[in-house]
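> can't give you the sequence, but here's the structure:
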């Protein structure tokens, strides 16, 4: 189900400030791959670090899975290899079931809201429990009462003598994202439930997972109004678009190219070829036509791709935002595994500084992973979280 139909706009209760952008401030991995009982704080810019095997990539993977569920996707889409998400050595229950648990906290106009999810991965992928809480009150609770059914039993906070409304929700979806279809919003209690649910969905949906693949970025690509894909393989197409749409940001990108690429760089250009494709070039300020990006090293290509991501926005990146909600209520979160991969120390420091600047402005939030945290230590506005194996 597409969650575009589920979220109609941010709701606030009397006395609440309505301008704050919802943001995930904590990622919880209660039992996920190598993680047990982990509570990872997230600021405007957070970088995970640690030795190989400490769980940097799996933490980002869990965040992306929550984002997919918040957007209305099913469990199979969010966890394509669900059995591998079960912690090693986890014992099955009496019915032979094994699973994992993840969650997050989202701050925003409705105050801190906690979402916790328990998933059965073996023998069948499905939700076995979900809990949405705020201000010490449980707003939604689901449980798998009958293993033979595809639905879970759900109870959400409401008004009246009973205090809760009961029903069934699909066992392969995030119940929080479905609440706007089931809660009328006529009473203050119902509005509280909707405000909390919609805050979580807004924070989770606006995510762009980025992992530039240099070997896919070297060839010319078809020109068009496309948006930057996860692997940044259509970098030249997007540069062709952004160069004419926003001269100020393009100039900032050219400045980043000068700081992070070898030689004297004066501009980033796009050349239209006879076959209708385009290729990007680094202008060197002399009579030469420029250096095609295809000739650059992997580090320079990753650096340029990540700089482009940081300097653009939802209209340029391939991200599924909530069209019905004003941009002032939304915050784009970039997930960047291997943020410093292939980069030399100077490139890594330059990119961290650029990211910190953009995050401080409130344009984006960034959650990434680095192998060498020295590029970020001491940078204002950057939180470095050390993960232990």
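Received the coordinates, thanks. Predicted model, so just to flag it, every value in this text is computed and none were measured.

> every contact and neighbour count from this point should use C-alpha atoms.
OK.

> so where do the strands sit in the stretch 101-250 of the chain?
If DSSP state E, counting those that start in this stretch is used as the criterion, the strands of the stretch 101-250 of the chain fall at 113-122, 126-134, 137-143, 151-157, 164-170, 207-210, 221-222.

> try this one next to it:
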């Protein structure tokens, strides 16, 4: 993902592996980076920009800070981009600039990607007319000559309009649409899990089984896993037993007179405990574990008919509500989910125990976020690219290094005056 001009980021790139952990001090920009991915995902749904980012027609509400919170301070525009792998080998690249005031509109948008003739600019915007609510694009046609002009609405992502507006009368035009569909599919597959324990304590309709962002329908999701995927359900119960302080004999659901369901954890001698009485930590673990175990088929993401949806599962503060001793369990679930085809996981964490449980081969998936003291800009950087990484890792495990503040986040200016004097230099 390219955070070209977004909130605290300028000309930054967030590298994503199958398993990515984002670390850094408070206010370093971790949440802002996740917001950038959330914005792209919302725009890919095809809603009007303001509706998508202010959450006017969404159960999930607004993106953090809303539309006006997306540009950097002092600016009225923001620019984001992403690179997406495609079935044709070469990746596709989408970049978009959005103006939030005085009018909300696309200022520019560009898609490049593979064709039978090599990588091409598949479409790009032309200068908009000030007296119109449209913005034009010129697109790839597979032959030389002046490319035609197509007016599109400037109040929503242009890629989402191609399927109904581009003629698609030639192979080249169909290539444009196919690449756009792949990019949009990847963005629509972003699922930002933000469990809200107090919402999980109610009866929910049994049919509402695809886990939502807030995990408010956790009971229905767990019930479906128990009925349709016994192996996954056994893993879920096994994990819960490792998390709980007390023995757990059974996990099940109970029905209300109206047919709605609620999760129940049977603690043996302690008796059954319904979801409304479970701890925040236990409910949060169940939500995260459910999403990780079921993957793209168990969460509420767009699933186009005839396609195999991808999933990028995003969890902020992954370890919230869990004891540090459970870090290895979380990591096991993350590894399993990330190993599935078409699945990525991205999480922020402050857990030294979780970081210390990583193997050295997983360190390239750790991204360090920090803020420049002078400009205030955030910068994401692979852990393995951080200056002094090899030296500080000789001091111990990653969690210990981070806890002791030994990990440098930027190249520091050093004063070599005394060293030079001893060598007789200068």
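Alright, I've got the coordinates. Just so you know, these numbers come straight off a predicted model, no measurement behind them.

> TM-score for the pair, please.
With the length set by TM-score structural alignment, normalised by the length of structure 1, the two chains reach a TM-score of 0.83; 352 aligned residues with a Cα RMSD of 2.2 Å.

> circling back to that earlier point, out of the strands of the stretch 101-250 of structure 1, which one sits most buried?
Ranked by mean neighbour count under mean count of other Cα atoms under 10 Å, these are led by strand 207-210, which reaches a mean of 24.

> what separates that one from the chain centre, distance-wise?
Strand 207-210 of structure 1 has its C-alpha centroid displaced from the chain centroid by 5 Å (Cα atoms, centre = their mean, to the nearest Å).

> hmm, back to that, output the strands of the stretch 101-250 of structure 1 as JSON lines; include the columns distance to residue 365 of structure 1.
Below are these laid out as JSON lines (distance: least, Cα to Cα, whole Å):
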{"stretch": "strand 113-122", "distance to residue 365 of structure 1": "19"}
{"stretch": "strand 126-134", "distance to residue 365 of structure 1": "23"}
{"stretch": "strand 137-143", "distance to residue 365 of structure 1": "27"}
{"stretch": "strand 151-157", "distance to residue 365 of structure 1": "31"}
{"stretch": "strand 164-170", "distance to residue 365 of structure 1": "31"}
{"stretch": "strand 207-210", "distance to residue 365 of structure 1": "9"}
{"stretch": "strand 221-222", "distance to residue 365 of structure 1": "29"}
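
> relative to residue 200 of structure 1, which of these is closest?
In terms of Cα to Cα, the element of those nearest to residue 200 of structure 1 is strand 113-122, at 7.3 Å.

> what is that closest one packed up against?
Contacts defined by 3 or more Cα pairs under 8 Å, 6 or more residues apart in numbering; DSSP states H and E place strand 113-122 of structure 1 against strand 98-107, strand 126-134, helix 188-205.

> take these and lay them out in CSV including distance to residue 257 of structure 1.
Output for these, formatted as CSV (distance: least, Cα to Cα, whole Å):
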stretch, distance to residue 257 of structure 1
strand 98-107, 35
strand 126-134, 45
helix 188-205, 30
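
> next, the contact list for the counterpart of residue 285 of structure 2 in structure 1, please.
Here residue 285 of structure 2 is matched to residue 303 in structure 1, going by TM-score structural alignment. Residues in contact with residue 303 of structure 1 (Cα atoms under 8 Å, 6 or more residues apart in numbering) are 260, 343, 347, 351.

> ok, now which ones touch the counterpart of residue 52 of structure 1 in structure 2?
In structure 2, the residue matched to residue 52 of structure 1 (TM-score structural alignment) is residue 26. By Cα under 8 Å, 6+ apart, no residues touch residue 26 of structure 2.

> and what of residue 273 of structure 1?
When contacts are counted by Cα under 8 Å, 6+ apart, residue 273 of structure 1 touches residue 279.

> from residue 242 of structure 1, how far out is it?
If you measure residue 273 of structure 1 against residue 242 of structure 1 using Cα to Cα, to the nearest Å, the figure is 18 Å.

> what's the neighbour count on the aligned residue in structure 1 for residue 3 of structure 2?
Using TM-score structural alignment as the criterion, residue 3 of structure 2 maps onto residue 29 of structure 1. By the other Cα atoms under 10 Å criterion, the neighbourhood of residue 29 of structure 1 contains 25 residues.
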